[in-house]
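predicted model follows, preceded by the sequence.
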Amino acid sequence: MTDGEVKRFSAELFGKTISFEVGKLASLADGAVVVSCGGTDILVTAMGSKNEVDRDFFPLVVDVEERMYAAGKIPGGFFRREGRPSEKSILTARLIDRPLRPNFPEGMRIEVQVIATILSVDQINHPDVLAVNGASAALCISNIPFNGPVGAVRVGLFPEGLAINPTIPEMERSALDLVVAGVLDPESNEVDIIMVEAGASQVSEADLVEALEFSKQGIREMIRLQQQMIQEVGKPKREVNLRKFDFEAVENRFPDMKAKVENLLREMARNQVDKP
């Protein structure tokens, strides 16, 4: 992909067109994607530090930047500027983080930042699920090591049946608000669900299981689209040092630790079951 070239990728998902645009905005980022559906547009950028940091955990930061102008509004009040992150933006950042974090190489210690900036919202299409797909796409086409792609969809349950990515007005009459993220198993070529978040109103277990299976159709399509992006505009992944942990040395130093922890966990689980 040459400098200044703009490429667009789109897929039809249950009557809605989801598109990814690469090359127009944030060209200096390691990976940048504008994901759109209807009048909702989100810029997602991914950056990784050049050097690893001295941490005993993977330093991934996910941030969602809401802007009043995205809804055609100007902040009111004395300061007339954007305030602190809203509860919705914090929850959306966590929604993005959960399916992404397990798909980085174990032991990687470079700082990675994923920023989702909401450019416009049409009050019809949810920006949160779009941001999850956009974050995965930005990481996949970047040079940051990432074992993606990750696909995500929202499933609603209506009297006429299940629906993928219902609109905001449609969700008002849905008995189920289910967000599912998954990856593609390279051996079986089946979708493996890695994250579920749901709210429901008296939904049976059978309906929930059916909704989870139904979501795999949309997840597979989102993964297919990102795989196409990797082939056409993806950068070669860079080499990073992966920290190795000597678990055998820990077991030799504390031979009874594993049994003690397992007994403690069983006792905690038993106490939870026995609670009235």
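That came in fine, so what should we check first? Model, not experiment: these values are computed from the prediction.

going by C-alpha atoms from here, please, whenever you check contacts or count neighbours.
Fine.

pull the number of nearby residues for the closest residue to residue 43 other than its chain neighbours.
Counting by C-alpha to C-alpha, 6 or more residues apart in numbering, residue 43 lies nearest to residue 34, which is 4.4 Å off, once chain neighbours are set aside. Residue 34: 28 surrounding residues under other C-alpha atoms under 10 Å.

who's in contact with residue 34?
Taking C-alpha atoms under 8 Å, 6 or more residues apart in numbering, we find residue 34 in contact with 20-22, 25, 41-44, 134.

okay, now the one to match up with it:
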Amino acid sequence: MGGTLLIEVDQVAGIIADPRVAAVTLTGSTEVGAIVAAQAAAVLKKQVLELGGSDPFVVLADADVEAAAVTAVKARYVNVGQSCVNAKRFIVEEAVADAFVAAFTAAAAKLKVGDPTDPETAIGPMARANLRDTLHDQVRRTVDAGARLLLGGEIPDGPGCYYPPTVLDHVRPGTAAFDEETFGPVAAITRVADADEAIALANRTEYGLGAALWTSDLDRARRLTRLLDAGAVFVNGMVASDPRLPFGGIKRSGYGRELGAEGIREFVNTKTVWIGPAV
């Protein structure tokens, strides 16, 4: 028997401690995940946490650049960039970086910003004003650190928490848009010399939810997917959840798995029964 409880934040710990609750699962921020995990651990209850992410979208020199750019725009800007599995860092080999950036920026510039009930709108308002302010601060700090602003980057006048599709090029590790989770319509593009540097920078994050890898060499793809620190890797496609497949992260993106058979087993207790000979 289940139900929905509409409760305040200060009531959560009490609900978790209630003996009728056997386990806890959360999809949310890393900060809130740590709090919920501590509350559940205090009463020895299993948790599954699907938390924040800074997913890399790696484009190697032998990739179909046009297809990668089209998919990258969708992967970054779907749901106004407000998803843990949005692609957030675009790591591109220098040999194809100019072509990728040109195609990506041109496609992003065509996204219509406006009323989310309008079928033609691609970018609606962000969830809250403080989220927009945080995102804009990340953009300004990244530009101040040397990144190039190619598109957007300014808070528009008028009502609503709107932020335009924004593209930052030449983003380097150590800057806000690379190191922090950017939860909104901002794309950070980093150029690398080769595949080895691409994988190294893809893994240079405290998160490990999803990753995308674009290459025409599937044998190399099989090798490189093993090197990417992520709970899910999609080759020549965008990261997405699928009820048939397990989904979840590593590092500060959480632990445990949702969906698929593994997701069901997370909340199934294994019971050992041994029966001796009848007396």
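Noted; the coordinates are in hand. Keep in mind that this is a model prediction, so the values were computed, not measured.

TM between them?
After superposition, the two chains reach a TM-score of 0.23 (TM-score structural alignment, normalised by the length of structure 1), with 117 aligned residues with a C-alpha RMSD of 7.0 Å.

return the subset of the contacts of residue 34 of structure 1 lying in helices.
residue 134 (DSSP state H).

nearest to residue 257 of structure 1, of the contacts of residue 34 of structure 1?
The closest of the contacts of residue 34 of structure 1 to residue 257 of structure 1 turns out to be residue 134 (C-alpha to C-alpha; 41.9 Å).

so what does the longest strand belonging to structure 1 touch, helix or strand wise?
Across structure 1, the longest stretch assigned as strand under DSSP state E is strand 40-52. Identification of packing neighbours for strand 40-52 of structure 1 by 3 or more C-alpha pairs under 8 Å, 6 or more residues apart in numbering; DSSP states H and E yields strand 31-37, strand 110-120, helix 127-141.

please tell me how far the residue lying closest to residue 127 of structure 1 once chain neighbours are set aside sits from residue 163 of structure 1.
Ranked by C-alpha to C-alpha, 6+ apart and with sequence neighbours excluded, the top spatial neighbour of residue 127 of structure 1 is residue 40, at 6.6 Å. With distances taken as C-alpha to C-alpha, to the nearest Å, residue 40 of structure 1 is found 19 Å from residue 163 of structure 1.

again with residue 261 of structure 1
Counting by C-alpha to C-alpha - residue 261 of structure 1 and residue 163 of structure 1 are separated by 43 Å.

of those two, who's got more company?
Neighbour count, other C-alpha under 10 Å: between residue 261 of structure 1 and residue 163, residue 163 has more, with 19 against 11.

which SSE is that one in?
strand 161-164 (DSSP states H and E).

buried residues in that strand, which are they?
In terms of neighbour count (16 or more other C-alpha atoms under 10 Å), strand 161-164 of structure 1 has its buried residues at 162-164.

which of those residues sits closest to residue 170 of structure 1?
residue 163 (9.9 Å).

so the closest one makes contact with residue 171?
No: Residue 163 of structure 1 is beyond contact range of residue 171, at 10.0 Å (criterion: C-alpha atoms under 8 Å).

circling back to that earlier point, which helices and strands does the strand holding residue 163 of structure 1 pack with?
strand 151-158, helix 205-233.

which outside residues touch the next helix or strand after the last one?
When you say that, I think you mean helix 205-233 of structure 1. Using DSSP H and E, the helix or strand that follows helix 205-233 of structure 1 in sequence is helix 247-253. By C-alpha under 8 Å, 6+ apart, the surrounding residues in contact with helix 247-253 of structure 1 are 257-258.
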